[in-house]
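Peer 1: Following is a predicted model, sequence given first.
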Amino acid sequence: MEVKIAVIGGTGVYDPNIMTNIRDETVGTPYGEVQLKIGNYRGKPVAFMNRHHEDHSVPPHLINYRANITALKKLGVKNILATGAVGSLNPAMQPGHFIFVDQFLDFTKCRQHTFFDGGMSGVVHVDMTEPYCPELREILSHAARSLGFTSHSSGTYVSCEGPRFETAAEIKMYRLLGGDLVGMTSVPEVCLARESEMCYATIAMVTNYAAGISPSRLTHQEVVDVMMQYGENIRKLVMQAIHWLDPDRRCDCHSALDQVKLG
């Protein structure tokens, strides 16, 4: 049976026990092997992947994004719900709030952003007008409302290289450019998912205010602690979204390459 729904757990989201009948799976890809877990939730097969591995041993700039997305593609995944801890640049988006981002600004520097490197792969210029699937975002927003969680149906995610946190001057610049949130993992993950014709949505959880806005220095432990504090909310949100998600639904994301031109 194909696995059409996947959850990618970010910082602080390491527990796949929203599922039953969990088994470990190793998927071989041209970019390396990927370890993940597959289980069931209310009769739906679901893949769970730790983006940073279970012991948070892989920093954001060294994640093998192409291997991860390829592994999910091989399993048959069509819908990805990805969690991410973020800092807020927007006073309306406070610690503990969920944001279902609709746009990104990319400030990463050293990552593999595409499967199409020329040669046998060809050259593909994929449309990213709406990088995050509107239908998945609506399901998540509906789920958050039903559970009484404070959420925002849109926001602009500034993706930074990491693993360091940003300077106060960088945060000021990102705010001037229209950024609402800052994180380190959404790009290139969302881009590769689009090239793979998958629906992708980010469940961004605000853990702190960004540098120069926060009254204190930033620490990774603070981020982990807040994610753990709200971990049950994240699990409930993911479970409700999976319950309402039709794994066989059709979406424009699933035909993202139909109209692209090879160069």
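Peer 2: Done, it's in.
Peer 1: C-alpha from now on. contacts and neighbour counts both.
Peer 2: OK.
Peer 1: who touches the residue most central in space within the chain in this structure?
Peer 2: In the chain, the residue lying closest to the centroid (Cα atoms, centre = their mean) is residue 82, at 3.2 Å. Neighbour list for residue 82: 7-10, 200-203 [criterion: Cα atoms under 8 Å, 6 or more residues apart in numbering].
Peer 1: Equivalent analysis for residue 22, please.
Peer 2: 37-40.
Peer 1: Closest one of those residues to residue 189?
Peer 2: For those, the residue nearest residue 189 by Cα to Cα is residue 37; the value is 18.8 Å.
Peer 1: List the residues that contact residue 243.
Peer 2: Contacts of residue 243 (Cα under 8 Å, 6+ apart): 41-42.
Peer 1: my read is residue 32 is in a strand, agree?
Peer 2: No. Under DSSP: H, G, I helix; E, B strand; the rest coil, residue 32 sits outside any strand and is assigned coil.
Peer 1: And here is the other one:
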Amino acid sequence: MANFALIGGSGLDQLSLLEGKVIEKIDTPYGKEPVEICRGVIDGLNIVFLSRHGTTEKKPPHMINYRANIWALSQFEPKAVIALASVGAVLPEDDIGAIAVPDQIIDYTWGRETSYNTGKEKFINFIDFTYPFDMDLREAIVDASEELDLPIIDGGTYACTQGPRLETAAEVDRIDNDGGHYVGMTLMPESCLARELNLKYAAICQIVNTAAGRGASEKGIVLDDTKEALTKATKESVNLALATFRSLAD
């Protein structure tokens, strides 16, 4: 039976729905610290779960070992990988608590290990990254949302910033001018590493606040105010991911 992988973000560090839960610590070529993978069954589906930030010590976005995480997931040969990520909304019409399925990325990060190419290989693994998310998997997510009668925002550009600090109002203005719709900190280099390993990868984003200088956040962002929206949107996103996996299994 095929495995399906779910990556949890800041709002999801464990998956309580898993039955027959087994925790495996996977050694990788990318650091001394093993990657903790939790696997089990949900509604007859083999689910492999990774907490992106870790389960005990929480790694901030710029310190996550993305290469180790994605390599460890690849060892289970998942049929699809869905990543959850909380974001701020650049556009005023995108409501807090809404769910978005982006189709593009702009990368504003620096200093992160963005490739499995080390310079020691006999060839360079150039990847086509025109469309950073697997288009078929994206379509399956959108179709599943319709089956669930769950409103989503179909498409949009995810702007990946360095973190862990939030952005300035001027930076958000720049992102807006660049064509960004959602601001987050983790989908790069996660998505391009998945592409290098030929994993079908797409993201479901939970809008938990308006971006800096926009709307309700004009005077600043109060992080405690995001918790309720994150909890609700994360639960809906997990249900959407599982519905997508079920459709792919069928």
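Peer 2: Yep, it's here. Predicted model, so just to flag it, every value in this text is computed and none were measured.
Peer 1: farthest-separated two in the contacts of residue 82 of structure 1?
Peer 2: Checking the contacts of residue 82 of structure 1 with Cα to Cα, the most distant pair is 10 and 200, at 14.3 Å.
Peer 1: follow-up on the earlier one: can you list the contacts of residue 82 of structure 1 in TSV and add secondary structure, neighbour count and distance to residue 210 of structure 1?
Peer 2: Converted to TSV, the contacts of residue 82 of structure 1 look like this (DSSP: H, G, I helix; E, B strand; the rest coil; neighbours: other Cα atoms under 10 Å; distance: Cα to Cα, whole Å):
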residue	secondary structure	neighbour count	distance to residue 210 of structure 1
7	strand	23	26
8	strand	23	23
9	strand	23	22
10	coil	24	18
200	strand	26	25
201	strand	28	22
202	strand	24	19
203	strand	25	18
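Peer 1: Can you tell me the SS state at the nearest residue in space to residue 114 of structure 1 that is not next to it in sequence?
Peer 2: Once flanking residues are discounted, residue 114 of structure 1 sits nearest to residue 192: 6.0 Å by Cα to Cα, 6 or more residues apart in numbering. With three-state DSSP as the basis, residue 192 of structure 1 sits in helix.
Peer 1: tell me the contacts of residue 192 of structure 1?
Peer 2: 65-66, 69, 113-115.
Peer 1: Recalculate using a threshold of 7 Å.
Peer 2: 66, 69, 113-114 (Cα atoms under 7 Å, 6 or more residues apart in numbering).
Peer 1: Of those residues, just say which sits nearest to residue 96 of structure 1.
Peer 2: Of the contacts of residue 192 of structure 1, the one sitting nearest to residue 96 of structure 1 (Cα to Cα) turns out to be residue 69, at 27.9 Å.
Peer 1: could you list every residue that touches the closest one?
Peer 2: Contacts of residue 69 of structure 1 (Cα under 7 Å, 6+ apart): 192-193.
Peer 1: Sticking with it, tell me its helix or strand.
Peer 2: Element membership for residue 69 of structure 1 (DSSP states H and E) is helix 65-75.
Peer 1: Give me the mean distance between that helix and structure 2.
Peer 2: Following superposition, helix 65-75 of structure 1 is found to deviate from structure 2 by 0.7 Å on average (mean Cα distance after the TM-score superposition for structure 1).
Peer 1: for stretch 232-241 of structure 1, same thing?
Peer 2: Looks like 1.8 Å for stretch 232-241 of structure 1 (mean Cα distance after the TM-score superposition for structure 1).
Peer 1: in that stretch, what counts as buried?
Peer 2: 233-235, 237-241 (16 or more other Cα atoms under 10 Å).
Peer 1: and if you look at stretch 54-61 of structure 2?
Peer 2: Applying 16+ other Cα under 10 Å to stretch 54-61 of structure 2 flags 54, 60-61 as buried.
Peer 1: Same check on stretch 57-77 of structure 2?
Peer 2: For stretch 57-77 of structure 2, by 16+ other Cα under 10 Å, it's 60-62, 64-74, 76-77.
Peer 1: now swap in stretch 142-161 of structure 1 and tell me
Peer 2: 142-144, 149, 151-161.
Peer 1: Ok, stretch 196-214 of structure 1 next?
Peer 2: Taking 16+ other Cα under 10 Å as the criterion, stretch 196-214 of structure 1 shows 196-213 as buried.
Peer 1: now do stretch 132-143 of structure 2
Peer 2: By 16+ other Cα under 10 Å, the buried positions in stretch 132-143 of structure 2 come out as 132-134, 137-138, 140-143.
Peer 1: can I get those residues in CSV with secondary structure and distance to residue 179 of structure 2?
Peer 2: Formatted as CSV, the buried residues of stretch 132-143 of structure 2 follow (DSSP: H, G, I helix; E, B strand; the rest coil; distance: Cα to Cα, whole Å):
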residue, secondary structure, distance to residue 179 of structure 2
132, coil, 16
133, coil, 17
134, coil, 20
137, helix, 23
138, helix, 20
140, helix, 25
141, helix, 23
142, helix, 22
143, helix, 25
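Peer 1: Name the nearest of the residues you listed relative to residue 250 of structure 2.
Peer 2: Closest to residue 250 of structure 2, out of all of the buried residues of stretch 132-143 of structure 2 and judged by Cα to Cα, is residue 140, at 11.9 Å.
Peer 1: hmm, back to that, quick one: the residue nearest to the centre of structure 1 and residue 177 of structure 1, what's the gap?
Peer 2: As for residue 82 of structure 1, its distance to residue 177 of structure 1 is 24 Å (criterion: Cα to Cα, to the nearest Å).
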